[in-house]
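Asker: starting from these lines, generate the structure:
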Amino acid sequence: MSLGLSQKELAEKAGIHPQSVGKMERGQTTRLKQKPKSGLAHALGISVEYLDAVCQGRTVEEIAVLKFCPQCWVPGTSPDPMWTTPRSKHCFACGSKLQDRCSGCHEPIASLKFRFCPYCGKSYKGGGSE
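Answerer: Coordinates of the predicted model:
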């Protein structure tokens, strides 16, 4: 997947130092702190979990988008594997439409480790920022 970004552009979009991008490309960085990791995942349009798996050299199952059921998902837990299959559009348990974007700012869901969108602060399960 080519985004056509230079190291400098990617670094700016991710909020990290350009030298860090170069070190990652050369394989000199295998661990990232949460803030740069989230920024990089956002800049690349991928989930933090996907980025973690790639950095650790684990096999990654193809997941089109990180999705969850707004009725059944418990904040802080991993999404049910049935929700993340590319063809899934509705929850298999309750029939609710699955969410793949924040309802506040419409950014893709970057991680379900937390209850709130890291970009606008809105709760993924409804309600506003708290």
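Asker: contacts, neighbours, all on C-alpha from now
Answerer: Will do.
Asker: burial count for Lys35?
Answerer: 13 (other CA atoms under 10 Å).
Asker: same question, Leu32
Answerer: With other CA under 10 Å as criterion, Leu32 counts 14.
Asker: from Gly95, how far out is it?
Answerer: Plainly put, Leu32 is 37 Å away from Gly95 if you go by CA to CA, to the nearest Å.
Asker: same check, this time on Leu5
Answerer: Distance from Leu5 to Gly95, by CA to CA: 39 Å.
Asker: structure for this one too, so we can compare:
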Amino acid sequence: MYIIDSSKTPKPEETVGEYLRRLRESANISQQDLAEAAGIHLQSLGKLERGLTKRLNSKTKKGLAIALNIPEEFLEAVLNGKSVEGVIQKQFCPRCWKGGTTPDPVWTLSRAKYCLICGNVLLNSCQKCQEPLMSFKHKFCPNCGTPYTKKNK
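Answerer: Prediction:
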């Protein structure tokens, strides 16, 4: 399961350089160590942290996301000046999710369409009345009473 630490969430108005520096320093690693772990040049990381580079190619994004243990969507949000709420959706796997519990964080990413555990399509509303999921605290739809999840056989 992929766990997202809330301290790794980008702050509003934070630049990509500030964000990367904050994560690197909170992990207590040097620029050299982060660059090696991400598979990028030390000079490239230095330019990013100083704000001299404002774009990332897919290899750099993927490497930094893995090295810092964050979803690539967080880097996308910072680069595009969007809030993380724009990349996180309320969606769940009707087979794997246990209603009333915190869902797998990977399910809530905007580009997630299928459950990585069982392959089911992720849902964001009640299967019966199509009322949107408003909270992960409930096991049943507050509109019609239908359980959000299917029983495993």
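Asker: isn't Lys97 of structure 1 right up against Trp83?
Answerer: No. The criterion here is CA atoms under 8 Å, and Lys97 of structure 1 misses it with Trp83 at 10.0 Å.
Asker: now do the contacts for the aligned residue in structure 2 for Val21 of structure 1.
Answerer: Per TM-score structural alignment, the equivalent position to Val21 of structure 1 in structure 2 is Leu45. Applying CA atoms under 8 Å, 6 or more residues apart in numbering, we find Leu45 of structure 2 in contact with Gln31, Ala35.
Asker: next one: Ser58 of structure 2
Answerer: Applying CA under 8 Å, 6+ apart, no residues contact Ser58 of structure 2.
Asker: circling back: what about Lys97 and Trp83 of structure 1, which has more around it?
Answerer: Trp83 (23 against 16).
Asker: hmm, Gly95 and that one touching each other?
Answerer: No. Taking CA under 8 Å as the definition, Trp83 of structure 1 is not a contact partner of Gly95, at 11.1 Å.
Asker: ranges for the helices of structure 2?
Answerer: 16-26, 31-38, 42-50, 58-68, 72-80 (DSSP state H).
Asker: Leu10 of structure 1 corresponds to which position in structure 2?
Answerer: Mapped onto structure 2 by TM-score structural alignment, Leu10 of structure 1 lines up with Leu34.
Asker: lovely, talk soon.
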